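K.L.:
Make a model of this:
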Amino acid sequence: MNKSRPTPTFKGFWAFCLLLIALAPLTQASQTIKIITIDAPPWVSRSPDTGELHGAFVDVVDELANRTDYAFEITLSPFARVGRELELGVQDCTILAPLPPSLTTMGELILKQPLGVIGHSNLALTSDSDLAGKRISVLRGAALATKLGANTNLNMVFDKDYATGLRKLARGRVDAVAGAIPTLQYIARGAGVEAYLGAPLVLAYIPLNFQCSKKSNHLDAMGPINQAIKSMHDDGVINDIKLRHGF
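P.N.:
Below you'll find the predicted structure:
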């Protein structure tokens, strides 16, 4: 005699539905977004002792992971390589100054980074006219070098990195150093030359936006991430990160 197959109960059906609901967030959480940026403290840098990443960028990404359930894999790179990695789709997203619209889809603003000049502690800088005739250390090829180069009254000294310019400032070989102000101040503290720095003269603000490669397979993540960034501004979290890292 054939036994009839038991009829599924409503209890079993609802248990199955609850299991699907419980597993649904794992689909999003399993997605890892590769995010690339440049090594520039206090934005982000790697500890030479532990190899761990720290800085404002890391705090922002950690908060995004908490608020969106996406995982993020961080890569540090020279600036020139960032564009190539995004263009090829090797990396998904970045947080940097706006890149060409042909390359990325623009997302929310994270913060604005001040660029300018920091003079020696005995030099008062209140406007760009105070820079006339002064010896100013700049990074060759930097956007700020181009801006300052339009002023023929300046004596620009090209250096390979900020640390070199700051050492020259401490020794009196230049009158001021130009660049990203939070980074200059961070490096000066680490090098023990902060006492030689005067008040910064801000010349421009560079927006740092979340943006994703148009070749990324995770463009659908931009909606939740942009919403998370907005909520971080509303909650004051972005402002706390800025203050904590000197932006």
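K.L.:
CA atoms for contacts and neighbours, from now on please.
P.N.:
Fine.
K.L.:
For V58, give its distance to D175.
P.N.:
33 Å (CA to CA, to the nearest Å).
K.L.:
Could you count how many residues lie near F16?
P.N.:
Using other CA atoms under 10 Å, F16 has 12 other residues around it.
K.L.:
right, and the helix or strand after the helix or strand harbouring it?
P.N.:
Using DSSP states H and E, F16 sits in helix 10-29. Going down the chain from helix 10-29, the next helix or strand is strand 32-37, by DSSP H and E.
K.L.:
That next one - contacts with which helices or strands?
P.N.:
The helices and strands touching strand 32-37, judged by 3 or more CA pairs under 8 Å, 6 or more residues apart in numbering; DSSP states H and E, are strand 71-76, helix 79-88, strand 93-96.
K.L.:
structure for this one too, so we can compare:
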Amino acid sequence: MKFINVLIQSLLALTFSAYSFAVDKIVHVAVDHAPPYSRLSENNHPQGLILDILKYAELTSGKKYKIKAVPCPFSRCVRLLSKGKVDVMGGLIKTPEREKIMSFVEPPYMVLSSSFVFYGRQNSDIEVNRYEDLQGKRIAVMRGGAFFPQFDKDKSLNKVAVPSERVAVDLVLRGRVDLVIAVEDTADIAMDVLDQPMHKLKKMQYRHTQPIYGYMAMSESFANSGLGDHISQQMQTMAKNKTLDKLVAPYHLPKIPAQLINPSSSLSPH
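P.N.:
Presented below is the predicted three-dimensional model:
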């Protein structure tokens, strides 16, 4: 009887270990509808750059794990990540506030030398020629989104949080808000994918130009796990051997600058 009890306990331990191993091998990836870099089809099937990167990393790393996409609106994706309900999300701008609740993987894989611009209705008399002209305007912003520091920290502006870019543009066209903020390099593509009438919008003169870096971010618990650490190392290896450059190319993104891969190679701080 004692032998049987020991055998049962051993089998249960093995079963639990196998179960734990299987669970540890699932990477839950939050994916929002943000064309052209990620999108959800009509049947809610996710696809996009962050999934391409993780799938390639899994195929070439020698460590097998299953990638499970979790479709969600942007703000909910960020919230799920911050609470550890998902493991990974892509395309996030690093901010001090976000660094307190999630872990960013170096280097960034999306590098844009672009501008944040504001769009209004084509037939409106609104003009924004300088930052101060934003005062008194109703500005649609993605709920949970990050833009540029001055704008993000400015509590005097009338920002209207919305769940998606489509909703933001719809509100502008219906006159419910005055402006929507967007990244200039991707706005035209996004509007086309979202089937929005770009010709009914006008771009304001004022723009804020800066390098825009999009990172893979992990929940704090996943970042501290063996698999999270492994994927972080894979990202660095893929950046150094130029694999990331090949993966981002179909999305019309530039190569990752050398100083972001090897910060010590930069001659001057930025």
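K.L.:
And the TM-score between these chains?
P.N.:
Superposed pair, TM-score by TM-score structural alignment, normalised by the length of structure 1: 0.61. Supporting alignment: 208 aligned residues with a CA RMSD of 4.0 Å.
K.L.:
winner for burial among the helices and strands packed on strand 32-37 of structure 1?
P.N.:
strand 93-96 (a mean of 26; mean count of other CA atoms under 10 Å).
K.L.:
How about residues contacting that one?
P.N.:
Contacts to strand 93-96 of structure 1, defined as CA atoms under 8 Å, 6 or more residues apart in numbering, come from residues 33-37, 57, 86, 110, 207-213, 216.
K.L.:
The next helix or strand after it to helix 79-88, inter-axis angle?
P.N.:
Toward the C-terminal end, the helix or strand that comes next after strand 93-96 of structure 1 (DSSP H and E) is strand 104-120. Here strand 104-120 of structure 1 runs at an angle of 170 degrees relative to helix 79-88 (axes from the mean of the first three to the mean of the last three CA atoms, to 10 degrees).
K.L.:
re the thing from before, could you export the helices and strands packed on strand 32-37 of structure 1 to TSV, including columns for distance to L243 of structure 1?
P.N.:
As requested, these are exported to TSV (distance: least, CA to CA, whole Å):
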stretch	distance to L243 of structure 1
strand 71-76	23
helix 79-88	25
strand 93-96	18
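K.L.:
For K160 of structure 1, find the nearest of those.
P.N.:
helix 79-88 (14.3 Å; CA to CA).
K.L.:
quick one: which of the contacts of strand 93-96 of structure 1 has the most company?
P.N.:
C212 (28 neighbours).
K.L.:
For D240 of structure 1, which three-state class applies?
P.N.:
helix (DSSP: H, G, I helix; E, B strand; the rest coil).
K.L.:
ok, now how distant is it from V58 of structure 1?
P.N.:
Counting by CA to CA, the gap from D240 of structure 1 to V58 of structure 1 is 13 Å.
K.L.:
quick one, what contacts the alignment partner in structure 2 of V174 of structure 1?
P.N.:
Matched to structure 2 by TM-score structural alignment, V174 of structure 1 sits across from V177. Residues in contact with V177 of structure 2, defined by CA under 8 Å, 6+ apart, are K137, R138, I139, A140, V160, L171.
K.L.:
what does P41 of structure 1 give?
P.N.:
So P41 of structure 1 contacts G55, P182, T183, Y186, I187 (CA under 8 Å, 6+ apart).
K.L.:
The first one pairs with which position in structure 2?
P.N.:
Residue mapping for G55 of structure 1 onto structure 2 gives G48, with TM-score structural alignment as the criterion.
K.L.:
what about V58 and D175 of structure 1, which has more around it?
P.N.:
D175 (24 against 16).
K.L.:
Tell me how many other residues crowd Y206 of structure 2.
P.N.:
18.
K.L.:
my bad, E99 of structure 2
P.N.:
Neighbours of E99 of structure 2 using other CA under 10 Å come to 13.
K.L.:
Show me what it aligns to in structure 1.
P.N.:
Aligned partner of E99 of structure 2 by TM-score structural alignment: P100.
K.L.:
gap between that match and A228 of structure 1?
P.N.:
24 Å.
K.L.:
Find the nearest non-adjacent residue to A190 of structure 2, please.
P.N.:
The spatial neighbour of A190 of structure 2 that comes closest, neighbours along the chain excluded (CA to CA, 6 or more residues apart in numbering), is P35 at 5.3 Å.
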